[in-house]
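**Q** Next comes the sequence, and after it the predicted model I'd like to discuss.
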Amino acid sequence: MSAAPIGKFDAAWPAATRPDLVAAPVAAALAAWTGVEPVESVLAVDTDPDLADTGNFGQAYAVEPHQSANCVVVAAKRGETVTYAACMVLASTRADVNGLVRKHLGARKASFAPMDDAVTLTGMQYGGITPIGLPDTWPILVDAAVADAPWVVIGSGNRRGKLIVPGKVLAGLPGAAVLEALGV
């Protein structure tokens, strides 16, 4: 247990040691970790699930929007084929779904995935979806500003708890691609 590198939290732990704060797919990904940084660089903090949404969370825990990254699940369609992807953008921006994401994925149409689909396909709670532990076939698109951040707060797969990670951890996830101006 130690102090968190950003925000005001009672304590931070290596996420792999706190399976109670992460969704099952996240715990499995942490147990099988092959990231660019040691698994101990992925920290978990215990938070109020009623404050999981970005605005309320930031105010309660002194996390600025540029220190928090949102994971947006996108459904991209070309003909009958649907490709799901995750987009990581700073909370101070929004993902360029209809422009950059659509083009990068080679889709005719891209939109936010319906909430029920996102929850079912990820095994995570809405409001806590995170790129760690997503299905292996999903591209993870990371805004360059997220990749360059020393630390960002992201979901833990649950509404209770958050992860604090160096941006380079997200850029180094399997299937990750760093894109300039993904967040606008």
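**A** Looks like it came in fine.
**Q** switch to C-alpha atoms for all contacts and neighbour counts from now on
**A** Fine.
**Q** Would you mind measuring from the residue nearest the centre of the chain to Ala69?
**A** Residue closest to the mean C-alpha point of the chain, counted by C-alpha atoms, centre = their mean, is Thr130 at 3.3 Å. Distance check for Thr130 against Ala69: by C-alpha to C-alpha, to the nearest Å, it reads 9 Å.
**Q** quick one: common contacting residues for the two?
**A** Counting by C-alpha atoms under 8 Å, 6 or more residues apart in numbering, the common neighbours of Thr130 and Ala69 are Ile154.
**Q** dropping in the other structure now:
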Amino acid sequence: MSYALTLVPALDRPDLLAPPVADVIAGLGPAAAGIQVAEIDPELADTAAFCERYQVPLDESANCVLIAGKRAGESRMAAALVLATTRADVNGAVRRLLDVRKASFASRDAATGGTGMEYGGITPLGLPAEWPVYLDAAVAAAPRVVIGSGVRRSKLVISGATLVGLPTVTVVDELAVPVAP
């Protein structure tokens, strides 16, 4: 499928990446060659508007959400990456994986302050090393998926296999639940 995006190798356009994302991609060696970036209208960064405008099927777009929880007074953070046709099972699968009593979406300040990324552009690449990244099995199996780049003005196209190879990633079956039609 062809998107209405102008894709270039991500390493050729570090200006379209948040600094921690650029650092991770630069450190991937040969795998970095398969990661592409496209400049987009930042007003269209949210999934539904982005997919409609740039002709990206929802099942080829993935959302990264940051989840916060506490256990014995200790704050815990994690990321969940799921296809746009689904939503992360925050109070089921993610809560159990984080081993917390209650899990919720991280606040905007925690998301941007803890990542060095823009809200609406958060991506699993470049997150703090102590934050686990839970990758839905459907994303892991995808030949390519469109994700955030750390900034709202661009998107990355990357394979599920490359995401699986990131050091903090754990592939999780049933991390996501379908979005009701």
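**A** Yep, it's here. All values derive from a computational prediction rather than experimental measurement.
**Q** Any idea what the TM-score comes out to?
**A** After superposition, the two chains reach a TM-score (TM-score structural alignment, normalised by the length of structure 2) of 0.94; 177 aligned residues with a C-alpha RMSD of 1.2 Å.
**Q** Not including adjacent chain positions, what is the nearest residue to the residue nearest to the centre of structure 1?
**A** Closest residue to Thr130 of structure 1 apart from its sequence neighbours, by C-alpha to C-alpha, 6 or more residues apart in numbering: Gly155 at 5.0 Å.
**Q** so what's the residue mapped onto the one you found from structure 2 up against?
**A** Gly155 of structure 1 maps onto Gly148 in structure 2, with residues paired by TM-score structural alignment. Listed by C-alpha under 8 Å, 6+ apart, the contact set of Gly148 of structure 2 reads 63-64, 120-123, 154-156.
**Q** what's the matching residue for Thr54 of structure 1 over in structure 2?
**A** Checking TM-score structural alignment: Thr54 of structure 1 goes with Thr47.
**Q** Find the residue closest to the aligned partner of Tyr126 of structure 1 in structure 2 in space, skipping its chain neighbours.
**A** Using TM-score structural alignment as the criterion, Tyr126 of structure 1 maps onto Tyr119 of structure 2. Spatially, and ignoring its direct neighbours in sequence, Tyr119 of structure 2 is nearest to Thr112 (6.0 Å; C-alpha to C-alpha, 6+ apart).
**Q** List the contacts of Ala103 of structure 2.
**A** 67-70, 90-91, 94-95 are the contacts of Ala103 of structure 2 under C-alpha under 8 Å, 6+ apart.
**Q** out of these, which one sits closest to Pro178 of structure 2?
**A** Taking C-alpha to C-alpha as the measure, Val90 is the one of these closest to Pro178 of structure 2, at 12.9 Å.
**Q** and the equivalent of Ile140 of structure 1 over in structure 2, how far is that from Ala103 of structure 2?
**A** In structure 2, the residue matched to Ile140 of structure 1 (TM-score structural alignment) is Val133. Distance of Val133 of structure 2 to Ala103 of structure 2, computed by C-alpha to C-alpha: 15 Å.
**Q** so who does Pro19 of structure 1 touch?
**A** Applying C-alpha under 8 Å, 6+ apart, the residues near Pro19 of structure 1 are Ala27.
**Q** swap the cut-off to 10 Å and go again
**A** Neighbouring residues of Pro19 of structure 1 by C-alpha atoms under 10 Å, 6 or more residues apart in numbering: 26-28, 30-31, 44, 156.
**Q** Kindly report the same for Ile122 of structure 2.
**A** Contact analysis of Ile122 of structure 2 by C-alpha under 10 Å, 6+ apart lists 18, 21, 63-66, 79, 111-112, 115-116, 147-152.
**Q** mind listing which of those residues are in strands?
**A** 63-66, 79, 147-148 (DSSP state E).
**Q** Name the pair among those with the greatest separation in space.
**A** Leu66 and Ile147 (14.0 Å).
**Q** So these two - more neighbours on which side?
**A** Ile147 (27 against 24; other C-alpha atoms under 10 Å).
**Q** Quick check: the counterpart of Leu97 of structure 2 in structure 1 vs Ile140 of structure 1, distance?
**A** By TM-score structural alignment, Leu97 of structure 2 lines up with His104 in structure 1. As judged by C-alpha to C-alpha, His104 of structure 1 and Ile140 of structure 1 stand 11 Å apart.
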